[in-house]
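> coords please:
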Amino acid sequence: MKTFIVSGGEPKSPLEFYKKIINESDILIAVDKGIELYKKLDTEPDYLIGDLDSASQESIEWAESNDVEIIKYRPEKDFTDIDLAIDFAINNNSDEIIISGFLGDRLDHIFGALLLLKKYSENIMFKEEFLEISKAPKKLEMNVIPGEIWSLFSLSEKTEGIYLKGFKYPLKNGTLFINNPIGISNETIDNTIEISYEKGCLIYFRWKV
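Below is the predicted model:
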């Protein structure tokens, strides 16, 4: 089951990019101001989730008039809106979650959202046309385009036994520490890359070309 979540940040990709993901998804969720992208696309999500402090009244009324199920929370809560949306998707049998609209001026919001990659074991990807951010499985093989920029970070105290192939800077049995982010700005040099590790939590940023 695939879920598409549009968060309340700034959409940075062409509308066609979001339309394609929508057409491939089983559940559509708007998080607060994310409803405005669905409105622009003239596509009703299944759910609108959040405290609704950033969505315009016009967009909320559009959701109501189109029978979008609204799940509203008080602003004073122990979870962020995006966390609540991810949890809702998982409880509705989603095993693949794509999140767009997470970029913007609030770096604390972005950082908080990315930390959720460590909290959940499900396949969650933050995605725009030019950028993918996700937690790497213990073994990852992927077709890429040479010249892509990849950055790897440990979200645990350390991630051990790292193996990289197909990169300008390959690695065998390497270790990344959370307080020494030296995995920034590697570059793909082949059409296929391999990433694996033995212990820890590894996330990647993939900047597409």
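
> C-alpha from now on. contacts and neighbour counts both.
Noted.

> ok, which stretches of the protein are helices?
According to DSSP state H, the chain carries its helices in the segments 15-24, 35-41, 57-65, 81-91, 107-119.

> looking at those, which is nearest to residue 174?
helix 107-119 (20.2 Å; CA to CA).

> residue nearest the centroid of this protein?
residue 126 (1.6 Å; CA atoms, centre = their mean).

> what sits against that one?
With contacts defined as CA atoms under 8 Å, 6 or more residues apart in numbering, residue 126 is in contact with 98-100, 102, 132-134.

> let's see this one next, to set against the first:
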Amino acid sequence: MQAAPGRNCEHGDVVVVAGGDQPDLTCLAQLAAAATVIAADSGLDHARAAGVHADILVGDLDSVTAGSLDAAEAAGTDVRRFPAAKDATDLELALDAAMSLQPRRITVVAGIGGRLDHLLSAALLLAAPRYAAVQMSARIGPATLTVIRAADRLRGVPGELVSLLPVHGPASGVVTTGLRYPLNHEDLAAGSSRGISNCFAEPVAEVRLGAGVLVAVSPGVRPEKEDLL
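Below is the predicted model of the structure:
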């Protein structure tokens, strides 16, 4: 196993392992090494496959395998079972459980693919106002999502794509450095494609905004020629 039950979250980091398609197991193991781990339903199977102990298991448990559930209970995982007829997704329940720990940072780890409605819901959920007190990000397959509320630094390889998407309303006064196409106190309207397909000019880019929320999406690929048109 990657770590023993009951380990301390020394730096205030919580990793939430989503259900659905299997994520990058190497990435999951690395992120979980110094974090408290919360599995959302069949996210427990992914944690087990990565050799990671889940401190908390949350959800209606309709998709986790019996073997993983039995092993987790034997290892001391805190199992929090919810009815199938509930008003929140397993991921939302897991994020709420993470917030109860008062962490500094929450990172969601998930696989790419699956249902489009789940993917869109998850992206919007990460930027919800009630999670504003923590640094929120996600690794979804090869992509990285970072929620930016006032300012943040993004890391990538020069030439790597990154998009800045306003969510839950417009983002105003956006300033960037380290990107090929800089923004200088610009406003991004909700639903606009203005921030799509920028790319890193330097290994570290900075993004600041006066108001609103941005989701920075680094899909983990370099642009094709047509992406720059």
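
> which residue in structure 2 lines up with the residue nearest to the centre of structure 1?
With TM-score structural alignment as the criterion, the equivalent of residue 126 of structure 1 in structure 2 is residue 138.

> for residue 180 of structure 1, same thing?
In structure 2, residue 180 of structure 1 lands on residue 192 (TM-score structural alignment).

> okay, now that match: neighbour count?
11 (other CA atoms under 10 Å).

> from residue 180 of structure 2, how far out is it?
Using CA to CA, to the nearest Å, we find residue 192 of structure 2 at a distance of 19 Å from residue 180 of structure 2.

> and if you look at residue 165 of structure 2?
17 Å.

> looking at those two, which is more packed in?
Per other CA under 10 Å, whichever of residue 165 of structure 2 and residue 180 has more neighbours is residue 165, with 23 against 16.

> which residue lines up with that one in structure 1?
Aligned partner of residue 165 of structure 2 by TM-score structural alignment: residue 153.

> pretty sure its match sits against residue 186.
No: judged on CA atoms under 8 Å, residue 153 of structure 1 makes no contact with residue 186 at a distance of 11.6 Å.

> could you count how many residues lie near residue 158 of structure 1?
Applying other CA under 10 Å, I find that residue 158 of structure 1 has 17 neighbouring residues.

> ok, the aligned residue in structure 1 for residue 120 of structure 2 - contacts?
Counting by TM-score structural alignment, residue 120 of structure 2 lines up with residue 111 in structure 1. The contact partners of residue 111 of structure 1, taken as CA under 8 Å, 6+ apart, number zero.

> structure 1: strands as residue ranges?
2-6, 27-31, 47-50, 69-72, 96-100, 123-128, 131-135, 139-143, 149-154, 158-165, 171-177, 186-187, 192-196, 202-207 (DSSP state E).

> residue 144 of structure 1 pairs with which position in structure 2?
By TM-score structural alignment, residue 144 of structure 1 lines up with residue 156.

> how many other residues sit next to the closest residue in space to its match that isn't next to it in sequence?
Using CA to CA, 6 or more residues apart in numbering and skipping residues adjacent in sequence, the residue nearest residue 156 of structure 2 is residue 203, 5.2 Å away. By other CA under 10 Å, 14 other residues sit near residue 203 of structure 2.

> thought residue 203 of structure 2 was touching residue 153?
No: look at residue 203 of structure 2 against residue 153 with CA under 8 Å: they stay out of range, at 10.1 Å.

> and residue 151 of structure 2, how far from residue 138 of structure 2?
For residue 151 of structure 2, the distance to residue 138 of structure 2 - CA to CA - is 17 Å.

> sorry, back to before: what lines up with the residue nearest to residue 156 of structure 2 in structure 1?
Residue 203 of structure 2 maps onto residue 191 in structure 1, by TM-score structural alignment.

> closest one to residue 9 of structure 1 among the helices of structure 1?
helix 107-119 (8.6 Å).

> what's the local residue count around the closest residue to residue 124 of structure 1 other than its chain neighbours?
Leaving out its chain neighbours, the residue that sits closest to residue 124 of structure 1 by CA to CA, 6+ apart is residue 97, at 4.7 Å. Residue 97 of structure 1: 20 surrounding residues under other CA under 10 Å.

> which residues touch the residue nearest to residue 156 of structure 2?
155-158, 178.

> what about 7 Å?
Residues counted as contacts of residue 203 of structure 2 (CA atoms under 7 Å, 6 or more residues apart in numbering) are 155-158.

> save these as CSV, and put in distance to residue 58 of structure 2 too.
Output for those, formatted as CSV (distance: CA to CA, whole Å):
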residue, distance to residue 58 of structure 2
155, 31
156, 33
157, 36
158, 39
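
> buried only: go through the residues you listed for me.
155-156, 158 (16 or more other CA atoms under 10 Å).

> in space, what's closest to the counterpart of residue 82 of structure 1 in structure 2 - neighbours in sequence excluded?
Under the alignment by TM-score structural alignment, residue 82 of structure 1 pairs with residue 91 in structure 2. Closest residue to residue 91 of structure 2 apart from its sequence neighbours, by CA to CA, 6+ apart: residue 40 at 5.7 Å.

> cool, residue 64 of structure 2 as well?
In space, residue 64 of structure 2 is closest to residue 42, 3.9 Å off (CA to CA, 6+ apart).
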